[in-house]
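Trainee: Predicted structure and sequence below. I'll ask about it afterward.
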Amino acid sequence: MNRISVAAFGTALSLLLATPALAHEAEVDGDALQRDVTVLSHDNMEGREAGTRGYARAAGYVAGRMAALGLEPAGDDGTYFQAVPMLRVDRAEEGNALAISGMEPLTMWEDFYVTGSSQQESGQLEAELVFIGYGLDLPERDDFDGVDLDGKIALRVYGGPANLNTEEAAHYRSTLAARVAEQGAVGMLLVWTPALSNIYTWERLTGQARHSAGMTWLNGDGTPHSDSPGLLVSGILHPDVSRALLDGLDFDYDDLVAAEMTTEKRFPSFATGRSARIGFASHFTRIDAPNVIGMLPGSDPSLTDEYVVLTAHLDHVGIQPTEEEGDDEIYNGAMDNAVGVSSMIEVARLLAEHPPRRPVLFVALTAEEKGLVGSEYNAANPTVPAEQVVANVNLDMPIASYAFSDVVAFGAERSNMYPQVVAAAEEYGLTLSPDPQPEQGFFTRSDQYSYVKQGVPAVYLDIGFGNGGEAAQGEFLSTHYHQASDEVELVDFAALERFTGANFAIARNIANMDERPEWNAGDFFGETFAAGTGGEH
């Protein structure tokens, strides 16, 4: 693990010496943390799925905690709630089908699965299949060059070339649907390769997809928000189907796998000569599930128009049916993300005792599990002027199950907030480690990315792999993540107290910065999402 650089340590030391209050750890209220996690992950909350009564209960509880701490209501109409109008998309039991020319009949969930979009409840389409590799559109690499996607179904693979920054590769993956939609594609299917097998199994992916629902937020005119209008359906092909699909072509599955093992991972883009007929069917439901927002005013009159936004998603995945009678069906989500929300609430208490220079918004977000919906809505429709949102610090599922020794601050090194993060880690005797799993692209996979897309520099704080963390986190992810077993008993509250203290120190340091938080000059995300260009405000 990388140790903190000499320059960074010097910055941290100067910050520690500058203010006596920074010379010792804050007194985190461990009892309050345990109480909040226990309440939010209780069966009464019914798994906190967005749009359910369990989520409404959890939102009410968080609003009550904000009020008790003296935070000002910062939602709609003088309340703690920002209404988020949403469309829920549930896959229908019948009507989802895929047939590929020249291939044997295919079975949903065994050979493939498809998902309709929020734009059309059900329908059928038939179109040619066009392979586009990673779907990159870069000056040095254009996977759309020489192919026509208008009215076609795009075939893509997971991942990115090894010489592309992993966070940037994750950005390109997350925006691929928008790019193929711009090219006129009506559908997109993922060809399964060994790179994906290193992250998921087919059984786990389909098991999660069977019981999941999609959501998007609604525009002011009531139409569903979409980053990829015209793209009606997406899906994933089983490894065996992926191989059979490319069988007999000039560039076949073995060629694809071989190219995937190289550094540049270059694939040709081409029309496959095959076509596909896809049926998709969903049920649409209009729902509401609010973000919960409280505000702590700043102490410096010259910085009242610079808000630091702290976020943690409140929702989980709700109640999921089981085949065995008596099995636990309530997915309480203690680690995901009751600990994050509880930590944010405690940070609010600590900051309220010593108000920082800048005002701070505390946002418990809805529908993260449905695709970052609540944060996308809040980032695009903030309850304060958009240009006054200057920084985001996000918490999402810190696996506080062991005595950790290091933290990871995704995105911190991309902005002038980095020295503040270094100082906070030093204050708590923690190593600031690099991303131990860069291939996962976590910086673009949680709520901070919604603010990044609006031009706001962000930090996503997580726990590192030190002191046995790799094994402990691996155990949680393989056994308890998105399972009914994610219960409060898994939480090491001494570890959560330490994590909360570090989170407090980061938020405090950023809110007290002399200079406005800014992206570093030339940073990829800072240039890609210049302030105000990331979406609707």
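Mentor: It's in.
Trainee: only C-alpha atoms for contact and neighbour calcs from this point on.
Mentor: OK.
Trainee: Could you pull up the contacting residues of Asp90?
Mentor: Each residue near Asp90 by CA atoms under 8 Å, 6 or more residues apart in numbering is listed here: 212-214, 282-284.
Trainee: also this one, for the comparison:
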Amino acid sequence: MKHLILAATAALSLAACEALPGDDAPLDIPTAEAGDISQQTMIDVTRMLSSDEFEGRMPGSAGEEKTVAYLIEKFKAAGLQPGNGDSWVQDVPLVEITGKDFQPLTVQGTGVDLSFAFSKDWVGVTYQEQDQTSIEASELVFVGYGIKADERDWNDYAGMDMKGKTAVILVNDPDFDTAGLEGTFNGKAMTYYGRWTYKYEEAGRQGAAGALIIHDTEPASYGWNVVESSWTGPQAYPQRGDNAPPMTQMNGWVQKDAARQIVEAAGQDFDALLEAAKQPGFKPVPLGLTVSTAFGNDIRKYDSKNVIGVLPGTERPDEYVIHTAHWDHLGRCTPAPDGDDICNGAVDNATGTAALVALAEAQAKAGAPKRSMVFLAVTAEEQGLLGADYYAANPVFPLSQTVGGINMDAFLVGGPSKDVTVVGPGKSQLDEFLSAALTADGRVATPNPAPEAGYYYRSDHFAFAKRGVPMLYVDGGEDLVDGGREAGEALSDEYRANRYHGPKDEFSEDWDWSGVMQDLQLFYRIGRMLADSTSWPNWVEGDEFKATRDDSCAAGEGC
């Protein structure tokens, strides 16, 4: 979604300077001719997937059945082969957990007896498939930003056994309020360590019984209303396998004012603790208080499907370049004033799914490249990147043999642009392939206006990135040929205000597809360059995902 963006030349050149895994040779970036990409395919597939017949493409619905059948038909016609053995699909077992009967969050200690109301002061969920969740007199420990980053010599859990305890955690990174992009955690540019997903995962690895993130609007980049709406009601997750990572009993958020009451009741200076947490060498602070709460859970299990097609490579078929887009949307939703209650998801993400089909057609028409190309339409992105995360945790094609890839999530259809917007610049050597493709297309990248929001960690490519696979996430440009940046910003603002995640995200026969086709040419070139290259792009030195990629390469047969 127009999340933006690229730090342009500096970031692109930075990636070019990094060494390949086990090799100091420069990157092999072959030239790639423009592809024969069908605009009619983009129109037809987008129109069909966003029609009322597909009922908003909600996972687990009749709309999913129609979507999956249609995508299989289109992948076959494009010239792909089934991507999961003889099957076009990967089953994605999901569990939906709906909390109920929430007790207050109570905090107790010597002379302390505090009570906080669910939804108003705190929210909490469980990722564990259990009928009842209960946290009883769990010791509270303030763990700063809840980060353990060996490559940055940072450990907020140092010396603390968290078993049975509840971690109280700050959102974002220690240097989020830095003016520039320099710092232990990239200054104001959020890293993976700043995301709530990481903080809960690390608390689980540390053996914590619970994790409570302190909400603060500026570092979170959204208000409490977003937390309250997102963390109440049904929550969907992939079903846990036999070797699932450890997790807490409860993950939640607490209002900043409530957190201040808790910390000050413990005899600590809240603002001083926040400042201390930003400094290297911070150690966890036991608060001398306990927390308790309980709630019930209604559990529903169901299967959804990822759709996978492959174009086998001619010389190195066991090396893979992946293209991803999510096929799902919200199904039926809050009605518009005219009574329309189908969230059709034309832009988000029928366009991205159509792009998978159109790129598959064009790549097959050009002849198979040297490496294999995978086209993966994932489910349940809108419920938390679940289909992508399930594939990445259970890959059909080994991640150690997956070279890298491109994610496509929502093309705003607004005519040609002079630029592109790239989320998460300067992270990997894929930037050098992007730079070469931009040069070939005569386009540029734009500065990043909101690096602190951490949008790189909020779409399907992230499931691969956190497991070490370099991924690009590129949006269309905002410097439109007709109207410049003002027109581009107006287009984005109008979509968010009137159509995004609502019933009016509908297909229009009047759309100007020329800008989308520009972007598809860029993706086509990048995919072709990667698939014909001999290089294995890595993350830049110091990136949070580099160690994972290096370990994956060392253990596998790829890279």
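Mentor: Happy to help now that I have it. Given the structure is predicted, the values throughout are model-derived calculations rather than measurements.
Trainee: thinking again about what came up before, closest to Gln82 of structure 1 among the contacts of Asp90 of structure 1?
Mentor: Taking CA to CA as the measure, Gln82 of structure 1 sits nearest to Gly214 out of the contacts of Asp90 of structure 1, at 20.4 Å.
Trainee: so the aligned partner of Ala213 of structure 1 in structure 2 is in which element?
Mentor: In structure 2, the position corresponding to Ala213 of structure 1 is occupied by Gln235, as judged by TM-score structural alignment. For Gln235 of structure 2, the element it lies in under DSSP states H and E is strand 234-238.
Trainee: what's the mean deviation for that strand versus structure 1?
Mentor: When structure 1 is overlaid, strand 234-238 of structure 2 sits 2.2 Å from its aligned residues on average, using mean CA distance after the TM-score superposition for structure 1.
Trainee: Which elements pack onto that strand?
Mentor: Strand 234-238 of structure 2 is packed against strand 89-100, helix 386-393, with contacts defined by 3 or more CA pairs under 8 Å, 6 or more residues apart in numbering; DSSP states H and E.
Trainee: Please tabulate these in TSV, including the columns distance to Ala465 of structure 2.
Mentor: Formatted as TSV, those follow (distance: least, CA to CA, whole Å):
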stretch	distance to Ala465 of structure 2
strand 89-100	20
helix 386-393	9
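Trainee: Could you point out the longest helix of structure 2?
Mentor: helix 514-532 (DSSP state H).
Trainee: what range in structure 1 matches it?
Mentor: Against structure 1, helix 514-532 of structure 2 falls on residues 494-512 (TM-score structural alignment).
Trainee: How about residues contacting that stretch?
Mentor: So stretch 494-512 of structure 1 is in contact with 25-30, 33, 308, 310, 339, 343-344, 346-347, 350-351, 356-360, 393, 400-404, 417, 420-421, 423-425, 427-428, 461, 463, 517, going by CA under 8 Å, 6+ apart.
Trainee: List the contacts of the match of Ala213 of structure 1.
Mentor: 96-98, 383 are the contacts of Gln235 of structure 2 under CA under 8 Å, 6+ apart.
Trainee: between those residues, which is nearest Pro398 of structure 2?
Mentor: Taking the contacts of Gln235 of structure 2 together and measuring to Pro398 of structure 2 by CA to CA, the closest member is Gln383, at 24.9 Å.
Trainee: hang on, isn't that closest one packed against Pro238?
Mentor: No. Counting by CA atoms under 8 Å, Gln383 of structure 2 does not reach Pro238; the two are 10.2 Å apart.
Trainee: So those two - more neighbours on which side?
Mentor: Pro238 (22 against 19; other CA atoms under 10 Å).
Trainee: Enumerate every residue touching the more buried one.
Mentor: 92-95, 386-387, 390.
Trainee: again, but for Glu96 of structure 2
Mentor: Counted by CA under 8 Å, 6+ apart, Glu96 of structure 2 has contacts 234-237, 299-301.
Trainee: corresponding residue for it in structure 1?
Mentor: In structure 1, Glu96 of structure 2 lands on Arg88 (TM-score structural alignment).
Trainee: and what of Val226 of structure 2?
Mentor: Val226 of structure 2 maps onto Arg204 in structure 1, by TM-score structural alignment.
Trainee: when you align them, which residue in structure 2 goes with Leu98 of structure 1?
Mentor: For Leu98 of structure 1, the residue aligned by TM-score structural alignment is Leu105.
Trainee: That match - how many residues pack around it?
Mentor: That count, for Leu105 of structure 2 with other CA under 10 Å as the rule, works out to 20.
Trainee: right, and it touches Val291 too?
Mentor: Yes. Counting by CA under 8 Å, Leu105 of structure 2 touches Val291, with 6.9 Å between them.
Trainee: check contacts around the residue positioned nearest the centre of structure 1.
Mentor: Centroid check for structure 1 by CA atoms, centre = their mean gives Ser446 as the closest residue, at 1.7 Å. Counting by CA under 8 Å, 6+ apart, Ser446 of structure 1 makes contact with 368, 372, 396.
Trainee: one step back: neighbour-wise, which of the contacts of Pro238 of structure 2 leads?
Mentor: Gly387 (33 neighbours).
Trainee: What's that residue aligned with over in structure 1?
Mentor: So, by TM-score structural alignment, Gly387 of structure 2 is matched to Gly374.
Trainee: Distance of that match relative to Val393 of structure 1?
Mentor: 15 Å (CA to CA, to the nearest Å).
Trainee: just to revisit the earlier point, quick one: contacts for the match of Gly387 of structure 2?
Mentor: Here Gly374 of structure 1 is in contact with 84, 217, 290-291, 365-368 (CA under 8 Å, 6+ apart).
Trainee: what residues does stretch 34-44 of structure 1 touch?
Mentor: So stretch 34-44 of structure 1 is contacted by 45, 47, 54, 58, 330, 332-334, 338-339, 342, 487-488, 493 (CA under 8 Å, 6+ apart).
Trainee: Which among these count as buried?
Mentor: 45, 47, 54, 58, 330, 332-334, 338-339, 342, 487-488, 493 (16 or more other CA atoms under 10 Å).
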